[in-house]
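Peer 1: Got a predicted model here, sequence first, then my questions.
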Amino acid sequence: MTQTTAVLIHGAFTDGASWATVVNRLQGAAVNVLVPANPLRGLNDDGESITRIVRQIAAPVLLVGHGYGGAVITHTGSQAGNVRGLVFVASHGLERGQSVADSLAAFPASFLAAVLEAVPGEAGGETQLLIQPARFGEVFAADLPRQRQDVLAVSQRPVVAAAFTEPLAVEPAWTSLPSWSLITTEDRMIDPDIQRAAARRLGATSAEVAASHAVLLSQPETVTVFILKALAALS
């Protein structure tokens, strides 16, 4: 039987390097891993970009999405054809016609809305967003050392504002694929109750960990073990 490939999708304000320690552990467990760049240009464009990459993999795929990356795998998982399961890490699962902003609306306002700032994009391009560097640590990565928070704060990748407001345009992958959800109970980006509600809606196998949104960096072993359990269930 062909081994399942774990495709790890990063979220907003970061890049594939956020998965580095998890990748190291997965490769140590002899797992095939791919970490493509998430363009952060809009939900459906990002979903299609990742879909094109996933379709080229000659093996079954487990999609793993962190934060906004979870919304992206919700799109890709129903379009690529070779996806067998979904893992949501500190994330939310969208319904068709729902945006990331919609998924947040029914819950108390997160810290995120108050700390975003617009930054110049390409000439004539869409508004791009970053987290105010001085607030990045407390909102995104409160359980990391201050020095590491400061590095992340000044190396953010901007995300277009439409990524949060654009509705999911396809049938969500979780309606036909098994899902797993790792819920971060100290998260100030995506409220833990939003994550819990999403896990229930998806019928996901879930677990909770006392971590910030930066759980990939603060508790990589926990994330790795969770992904390995999903891979084992698929095999």
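Peer 2: Received the coordinates, thanks. Numbering: from 1, shown residues only.
Peer 1: Could you use CA atoms for every contact and neighbour count after this?
Peer 2: OK.
Peer 1: What are the boundaries of the helices in the chain?
Peer 2: If DSSP state H is used as the criterion, the helices of the chain fall at 20-28, 43-55, 68-76, 100-105, 112-115, 133-140, 146-153, 162-165, 192-202, 215-218, 220-234.
Peer 1: what's the most buried one of those?
Peer 2: helix 68-76 (a mean of 29; mean count of other C-alpha atoms under 10 Å).
Peer 1: now that one and helix 43-55, what's the angle there?
Peer 2: Relative orientation of helix 68-76 and helix 43-55, computed by axes from the mean of the first three to the mean of the last three C-alpha atoms, to 10 degrees: 70 degrees.
Peer 1: Which neighbouring elements make contact with helix 68-76?
Peer 2: strand 5-9, helix 43-55, strand 61-66, strand 83-89 (3 or more C-alpha pairs under 8 Å, 6 or more residues apart in numbering; DSSP states H and E).
Peer 1: Turn the ones you listed into JSON lines, including distance to residue 132.
Peer 2: JSON lines is the format used below for the helices and strands packed on helix 68-76 (distance: least, C-alpha to C-alpha, whole Å):
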{"stretch": "strand 5-9", "distance to residue 132": "23"}
{"stretch": "helix 43-55", "distance to residue 132": "22"}
{"stretch": "strand 61-66", "distance to residue 132": "20"}
{"stretch": "strand 83-89", "distance to residue 132": "23"}
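Peer 1: what residue is smack in the middle of the protein?
Peer 2: Geometric centre of the chain, nearest residue: residue 66, 2.1 Å, by C-alpha atoms, centre = their mean.
Peer 1: Not counting sequence-adjacent ones, nearest residue to it?
Peer 2: With C-alpha to C-alpha, 6 or more residues apart in numbering as the criterion, residue 66 has its nearest non-adjacent residue at 4.7 Å, and that residue is residue 89.
Peer 1: contacting residues for that neighbour?
Peer 2: Taking C-alpha atoms under 8 Å, 6 or more residues apart in numbering, we find residue 89 in contact with 64-67, 70, 181-184, 223.
Peer 1: try this one next to it:
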Amino acid sequence: MSLRNSLFGTVAAATLLLSGQAFSADKPTIVLVHGAFAESDSWNGVIKDLQADGYSVIAAANPLRGVNSDAKAVSALLTSVKGPVVLVGHSYGGSVISDAATGHDNVKGLVFVAAFAPEAGESAVALSGKFPGSTLAPTLAPPVALPDGGHDLYIDQAKFPQQFAADVPKEEAKLMAATQRPIAEAALGEPAGKPAWKTIPSWFVYGDADKNIPPAALEWMAKRAGSKETVVVKGGSHVVMVSHPETVARLIEKAASAD
């Protein structure tokens, strides 16, 4: 064993002892993938519940550059995880996990949290426009030009709380607005690859007051994917993992314990 690995193992063990947490080796690892205009810490409430129940959790950093390249980044992470995995995606992250899971036999379940579950060739833009109700476009800030000729998209910070996180306390939503991660404009129009939800069991949870992806579109995608269980949060915004972490964590645990 290398010195680096030895030190890492010692530090990790000490951290677990100090925190009082002990993760069960027989439980799947939960890999969480955030979506556009969010970041990894949007999963903090969910992670707290999952860790308390003995799950090992990884909140992946989604590059938000394009479905194919983002899926490759998550796929590389999955390769490093030993044992079974439940892969969870929020919003645009649903497109990413559906692509990334393909070819990984250790992924036993997919959980879509207010997320896209595209068929091959479908894009986030097309799916969000399939049913009326999305009010995202008018709330976007002026695009940020990138050196490669593309553009990054942000939600206007003043409009973010009402558009993205209406059921989150205002002060917390304002912090989320300031720390939002931009998505490349091209990523939202990029066609999805082969969908893993056709071969891997899936679960869905979303809010009936989602303003980014119409609830009708989320319901339609859940039914198309043959969702094992679909949870609809009354009054829930687009970030139900922030406003209702316990509900999201319970559904993830159901996916993790399914045969």
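Peer 2: The structure has been received and is ready for your questions. Computed from a predicted model, the values in this text were never measured in an experiment.
Peer 1: What does the TM-score come to for these two?
Peer 2: TM-score of the superposed chains, computed with TM-score structural alignment, normalised by the length of the first structure, equals 0.95; 233 aligned residues with a C-alpha RMSD of 1.4 Å.
Peer 1: so can I have JSON lines of the helices of the first structure showing distance to residue 126 of the first structure?
Peer 2: Formatted as JSON lines, the helices of the first structure follow (distance: least, C-alpha to C-alpha, whole Å):
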{"stretch": "helix 20-28", "distance to residue 126 of the first structure": "30"}
{"stretch": "helix 43-55", "distance to residue 126 of the first structure": "14"}
{"stretch": "helix 68-76", "distance to residue 126 of the first structure": "18"}
{"stretch": "helix 100-105", "distance to residue 126 of the first structure": "17"}
{"stretch": "helix 112-115", "distance to residue 126 of the first structure": "18"}
{"stretch": "helix 133-140", "distance to residue 126 of the first structure": "21"}
{"stretch": "helix 146-153", "distance to residue 126 of the first structure": "22"}
{"stretch": "helix 162-165", "distance to residue 126 of the first structure": "8"}
{"stretch": "helix 192-202", "distance to residue 126 of the first structure": "28"}
{"stretch": "helix 215-218", "distance to residue 126 of the first structure": "29"}
{"stretch": "helix 220-234", "distance to residue 126 of the first structure": "33"}
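Peer 1: counterpart of residue 175 of the first structure in the second structure?
Peer 2: Aligned by TM-score structural alignment, residue 175 of the first structure pairs with residue 198 of the second structure.
Peer 1: give the contact list for the residue lying closest to its match once chain neighbours are set aside.
Peer 2: In this structure, residue 198 of the second structure finds its nearest non-sequential neighbour in residue 225, 6.7 Å apart by C-alpha to C-alpha, 6+ apart. With contact set as C-alpha under 8 Å, 6+ apart, residue 225 of the second structure has these partners: 117, 197-198, 202.
Peer 1: try it again with 10 Å
Peer 2: 117-119, 195-204, 219 (C-alpha atoms under 10 Å, 6 or more residues apart in numbering).
Peer 1: on that earlier part again, would you mind finding the match for the residue nearest to the centre of the first structure in the second structure?
Peer 2: Using TM-score structural alignment as the criterion, residue 66 of the first structure maps onto residue 90 of the second structure.
Peer 1: how much space between that match and residue 57 of the second structure?
Peer 2: The spacing between residue 90 of the second structure and residue 57 of the second structure, counted by C-alpha to C-alpha, to the nearest Å, is 15 Å.
Peer 1: which helix in the second structure runs the most residues?
Peer 2: In the second structure, assigned by DSSP H, the helix with the most residues is helix 3-19.
Peer 1: residue in the second structure matching the residue nearest to residue 66 of the first structure?
Peer 2: In the second structure, residue 89 of the first structure lands on residue 113 (TM-score structural alignment).
Peer 1: Same question for residue 188 of the first structure.
Peer 2: Aligning on TM-score structural alignment places residue 188 of the first structure opposite residue 211 in the second structure.
Peer 1: Relative to residue 6 of the second structure, how far out is the nearest residue to that match once chain neighbours are set aside?
Peer 2: The shortest distance from residue 211 of the second structure to any non-neighbouring residue, by C-alpha to C-alpha, 6+ apart, is to residue 134 (5.2 Å). Using C-alpha to C-alpha, residue 134 of the second structure is found at 50 Å from residue 6 of the second structure.
Peer 1: Comparing these two, which shows the higher neighbour count?
Peer 2: residue 134 (18 against 11; other C-alpha atoms under 10 Å).
Peer 1: where does the aligned residue in the first structure for that one sit relative to residue 44 of the first structure, distance-wise?
Peer 2: Here residue 134 of the second structure is matched to residue 110 in the first structure, going by TM-score structural alignment. Noted for residue 110 of the first structure: a distance of 24 Å to residue 44 of the first structure, by C-alpha to C-alpha.
Peer 1: which of the contacts of residue 225 of the second structure are buried?
Peer 2: 117-119, 195-197, 200-204, 219 (16 or more other C-alpha atoms under 10 Å).
Peer 1: What lines up with residue 77 of the first structure in the second structure?
Peer 2: By TM-score structural alignment, residue 77 of the first structure lines up with residue 101.
Peer 1: Map residue 146 of the first structure onto the second structure.
Peer 2: Using TM-score structural alignment, residue 146 of the first structure lines up with residue 170 in the second structure.
Peer 1: dump the residue contacts of its match.
Peer 2: Residue 170 of the second structure sits in contact with 161-162, 176, where contact means C-alpha under 10 Å, 6+ apart.
Peer 1: Recalculate using a threshold of 8 Å.
Peer 2: Per C-alpha under 8 Å, 6+ apart, neighbours of residue 170 of the second structure: residue 161.
Peer 1: Distance check, it against residue 226 of the second structure.
Peer 2: The value you get for residue 170 of the second structure to residue 226 of the second structure, if C-alpha to C-alpha is used, is 36 Å.
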